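Chemist: give the three-dimensional model of this entry:
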Amino acid sequence: MSRLPGPGPLPPGVAEPYWTATTAPTVPGAGALTSDLTVDVAVVGGGATGLSTAWELIEAGRSVVVLEAGHLAAGSAGRATAQVTALHPLGYAGLARTRGEEAARLCARSMAEAVDRVGEIAAALRADCDLERLPAHAYATGTTRHENLRAEAEAARAAGLAASYTTGTGLPFTITGAVRVEDQAQLHPRRYLLALAHDILARGGRVHENTRVTGLKEGTPCRVTTEHGLVVTAADVVLATHHPVLDRGLLYTRLSTRRELAVAATLPVGDDPGGMYVTREDGGRSVRTAPYDEERRLLIVTGECSAPGDPDVARRFDRLVHWTTERFPRARILHHWTAQDHESADAVPFVGLRRPGAAHAYVATGFGGWGLSGAVMAGRLLTELVVGRTIPSWAGLYDPWRPGRAVRGAPAALRNQVAFGRRFLTDRLRAGRAASETDVPPGGGAVVRVDGRRCAVHRQEDGTVRAVSARCTHLGCLVAFNAVERTWECPCHGSRFAPDGAVLNGPATRPLEIREAPDADDR
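Modeler: Okay, the predicted model is just below:
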């Protein structure tokens, strides 16, 4: 096999989300857990869902600990578009068709309440998070989708939202139609979530970064175990890890994972399109702006959805950059990054008991591209379930084990599992494999055989070779190399690993095993 091509030029701008680049990396008082602990509720995951849930539980008078494997709000939450909206493209018409008009009304109510809740909390905490109330739009530029959007506008309005159909927006290009929902929200997600973390700590809650959870024993009480053997004893446990870890309920079989690219650029204030915009065209696009300085706004554009392990990340970034600069010629790109989302088989999030028969272990996942509004909704719902107060009327909509789930989600779940089986059996023949480590270029990575074992081999720019096991520690699929981010990705369920094998994203909880790197003489 010939030498693999190098990773090529990186996208323009700093390879870091704007949200994390403009906030402190750590929170004072949130160091790693160093001793066993007993609390009312242990929340696993310090992202949008975990912090929202923990804050609501503190409000309800419970003692809480948040256990985060990395840094708070630096994973999916720190990579979000941060549109807090009840407008989900082509969602209400489909929901009314598959689950009835009442389900559509309940969904609209829960999401509208989440939008308002963000405003209430931000005001109460005086959070400096650039919160703005603006209209949200789902738009089309082609002739085939705008009629669907007209039906969606009618369905969203029937569900109770302030929705309308329009053919005019502030976008600098022609559209054929759009759904518009008034008074939605956008913000700096990490500043908002860190304000929650600071308030949790100030009110006696515990928050611990760099504390990876690897085990959960349900019972009365439950026991949570960390990778260093420490134990947190809690009456209730909430798993808020984006993709559910420790998944005894096998929710992963009903989740699909996608990667999405993002760029942030400065834009003259006069070029601001004045709202939030999303479309399913062009591989998916999301457009919005944020405060930057007196003369400029920050333009955030996302899209180019693909599965984890996609070998064309660089090419997809090229397309996203070209799309952005073609439509916004005065945009100057400052940052680029990627995000990861998980969607349920029937496109409705899972929020509730972790598995049938569980009594004190809860989960929240499957928010698709609407993680922040979904996280706030989930925080409220999980708190009511734990505390046992008035359960919201829309709780059953999100029940992971809701009646009819098997029928409604069966086609998508079957597709997910067929895809998993196909990848598991054939990924050993995928492109991106090298005959030996000598075929891996500087900055590149590939799966090769080393001493008869499949290894994930990465060659650093200085020529140093690093090797780890190529088998994902979740379910054993072979990982693939992302040459833009220099990470190993599992194409089956989205686990991501650093070149040294450290876990970056679950559902995997264990690192890739270190393999002996080939000798320098062999390179």
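
Chemist: for the rest of this, base every contact and every neighbour count on C-alpha atoms.
Modeler: OK.

Chemist: quick one: contacts of stretch 197-211?
Modeler: The contact list for stretch 197-211, computed with CA atoms under 8 Å, 6 or more residues apart in numbering, reads 27, 29-33, 46, 51, 54-55, 58, 63-72, 125, 226-227.

Chemist: restricted to helices, list these.
Modeler: By the criterion of DSSP state H, membership of these in helices covers 51, 54-55, 58, 125.

Chemist: what is the nearest of those residues to Val179?
Modeler: Relative to Val179, the closest of those is Leu51; by CA to CA it sits at 31.1 Å.

Chemist: check the gap between Arg405 and Gln184 for me.
Modeler: Applying CA to CA, to the nearest Å, the value for Arg405 to Gln184 is 30 Å.

Chemist: okay, the two: which has more neighbours?
Modeler: Gln184 (23 against 14; other CA atoms under 10 Å).

Chemist: element containing that one, please.
Modeler: If you go by DSSP states H and E, Gln184 is part of strand 177-186.

Chemist: which of the ones in helices among the contacts of stretch 197-211 has the most neighbours?
Modeler: Busiest of those [other CA under 10 Å] is Ala54, holding 33 neighbours.

Chemist: could you check how far that one is from Val66?
Modeler: With distances taken as CA to CA, Ala54 is found 7 Å from Val66.

Chemist: Ser436 and Arg449 touch, don't they?
Modeler: Yes: taking CA atoms under 8 Å as the definition, Ser436 is a contact partner of Arg449 at 6.6 Å.

Chemist: Gly463: what's it in contact with?
Modeler: Contact analysis of Gly463 by CA under 8 Å, 6+ apart lists Pro442.

Chemist: what kind of secondary structure is it in?
Modeler: coil (DSSP: H, G, I helix; E, B strand; the rest coil).

Chemist: cool, the one 10 residues further on as well?
Modeler: Of the three states, Thr473 takes coil under three-state DSSP.

Chemist: here is the second sequence; please produce its structure so I can put it next to the first one:
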Amino acid sequence: MTALPEPLSLWVDTAPAPERAAVPLPPAADVVVLGAGIAGLTTALLLARAGRSVVVLEAARVAGGVSGHTTAKVSAQHGVKYAMLESRHGLEAAQTYAAAQLDALEWIAAEPGIDCAFTRADNFVHTTRAGTVDTLKEEADAAARAGLPASFVDDIELDVPALAAVRVTGQAHFHPRRWLLGLAAAFERTGGTILERTRALSLDLRGRLVHTSAGNIEAGDVVVATHYPVFDRGLYFARLDPVRDLVVAGPAAGNTAPAGMYLDADTHHSVRSSTSDGTTTVIAGGEHYRVGAETDIDRRYRRLAAWAGEHARLERVTHRWSAHDLSTVDGLPYVGRYLPGAEHLWVAIGFGQWGMTGGTAAGHVLAARVLGEAHPAAHLLDPQRFDLRSTLGLLEDNLTVGRHLIGDHLTALWQDRSADQLGPGQAAVVRAGAELLAAYRDADGELHTVGAHCSHLGCLVAFNDAEKTWDCPCHGSRFDVDGAVIQGPAVKPLRRRDRPPA
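Modeler: Predicted coordinates for the structure are as follows:
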């Protein structure tokens, strides 16, 4: 493999977003939606079509966030999912979940006027390990009982020594950014309003007033569909596991690649392809890790690229990016009322790397609930649900947070390194007197220093050498080298320091 390019999503690179004219913030709307990703835009479009006045507030640009940085499989098969759902929640719950995902898939397929390269393909979850074969047999049976067109097979097209796989027919993939831009355009044609580069800062629940960087807006209902819930009232940060998967893409060797979509149940290597203008592109994902827990991300990218070259016909890497997502303790997203008793505040979060159908399904659930209508999946996805068996997972996640909160501080305090020792391209958390700083020296030799404590709850950040970001291992907040927030739950930047104190 040749040198890897700078990180850039294939989807962002191949679907430029239109420049939206700046519009004034309306004084009021029936519904204010925070976040212009797949869940937010789906909710907004459905409510606008139902006759509600809807305003979408996006802190950055439409389709520039998590939804534009996936592998974009539009599938109701979510890894090894349905045996777990049936065991923990019952057969009816597994069937309800499957029906919601399949309905989301077919809604995307039927939506007119959006050219997003929607392509049907079979989806496979496979294994190369003998010990996982029985697990996949159980999964195939459970997925079929749940209502998916699933079967157990012992052969796949991907060039790996697969021993078995669960095959689900009639799934799909698409260009996620074109889909999102199409949703945004359809929403605006329906009378909706989108304000980009407008950040929600706080919320007055009693007055249903959203305080934003552009002023205040009164809302009948507020839908929080940001990547991370921007308000900590629900303590969602303690119930979500922040993870990242890396993705590499480029032309297929010989311009041919497997037609299906593939996921290794054990290693989580993911493969799909797409064809445009006669050129076939391989898209491979993997190298799953907890945000902030790894620092040598470039090495992980190289390892993924080598695997894709050997097993998925990837000729060379033209694009690479990372997918950031959140998983819940019981494997089901949180979609519904943000807080107990909060009649007009709603949330959608925790899709566990399956946001294309998951986010679309969430939009349908939230739209129905805002309109006062029933939805079959509403109770199953209720954020206030309680599952005693999930308590252990919740405790384990928060023990991990505690280890980082204490252990990372002790490690940093014992290190004897100064910012002056950093060469171009190097970064470290350094001591400066009694203070810990996150220091990075760029390729031109300029030193960037910010406070090393995450502005969310004070954990120490760690440097991501591939994307040149400071990432928090506790709850997944991410910042650029000058401290600006890239992803929450943090809403405030790291404190800027022009130079370390002597």
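
Chemist: just checking, what packs against the helix or strand encompassing Pro135 of structure 1?
Modeler: Assigned by DSSP H and E, Pro135 of structure 1 falls within strand 132-140. Applying 3 or more CA pairs under 8 Å, 6 or more residues apart in numbering; DSSP states H and E, we find strand 132-140 of structure 1 packed against helix 146-158, strand 177-186, strand 276-279.

Chemist: give the aligned range of the helix or strand just after the longest one in structure 2.
Modeler: Counting by DSSP H and E, the element after helix 146-158 of structure 1 in chain order, helix or strand, is strand 163-166. Across structure 2, the stretch matching strand 163-166 of structure 1 (TM-score structural alignment) is residues 150-153.

Chemist: how big is the offset of the matching stretch relative to structure 1?
Modeler: By mean CA distance after the TM-score superposition for structure 1, the fitted stretch 150-153 of structure 2 averages 0.6 Å away from its aligned residues in structure 1.

Chemist: residues in contact with Val31 of structure 2?
Modeler: Val31 of structure 2 makes contact with 52-55, 219-223, according to CA under 8 Å, 6+ apart.

Chemist: filter those residues down to just the buried residues.
Modeler: Buried residues within the contacts of Val31 of structure 2, defined by neighbour count using 16 or more other CA atoms under 10 Å: 52-55, 219-223.

Chemist: would you reformat those residues as a markdown table and include distance to Ala83 of structure 2?
Modeler: Formatted as a markdown table, those follow (distance: CA to CA, whole Å):
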| residue | distance to Ala83 of structure 2 |
| --- | --- |
| Arg52 | 39 |
| Ser53 | 41 |
| Val54 | 39 |
| Val55 | 40 |
| Ala219 | 41 |
| Gly220 | 40 |
| Asp221 | 36 |
| Val222 | 35 |
| Val223 | 31 |
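
Chemist: from those, pick the one nearest Asp480 of structure 2.
Modeler: Closest to Asp480 of structure 2, out of all of these and judged by CA to CA, is Val223, at 27.1 Å.

Chemist: how about Ala114 of structure 1, what's its partner in structure 2?
Modeler: Per TM-score structural alignment, Ala114 of structure 1 is aligned with Ala104.

Chemist: what about whichever strand or helix holds that match, how far off from structure 1?
Modeler: Assigning secondary structure by DSSP H and E places Ala104 of structure 2 in helix 91-110. Between helix 91-110 of structure 2 and its aligned stretch in structure 1, the superposed structures give an average distance of 0.7 Å (mean CA distance after the TM-score superposition for structure 1).

Chemist: who's in contact with that helix?
Modeler: For helix 91-110 of structure 2, the surrounding residues in contact (CA under 8 Å, 6+ apart) are 74-76, 82, 85-86, 118, 145-148, 171-172, 357-358, 360-361, 376-377, 380.

Chemist: where do the helices of structure 2 begin and end?
Modeler: Taking DSSP H as the test, the helices found in structure 2 are 10-13, 38-49, 82-89, 91-110, 133-146, 176-189, 297-311, 355-370, 391-414.

Chemist: which residues of structure 1 does the shortest one align to?
Modeler: So that's helix 10-13 of structure 2. With TM-score structural alignment as the criterion, helix 10-13 of structure 2 aligns to 18-21.

Chemist: ok, Arg431 of structure 2 - contacts?
Modeler: Counting by CA under 8 Å, 6+ apart, Arg431 of structure 2 makes contact with 412-413, 415-418, 437.

Chemist: again but with Ala140 of structure 2, I slipped
Modeler: 150-152, 166-167.
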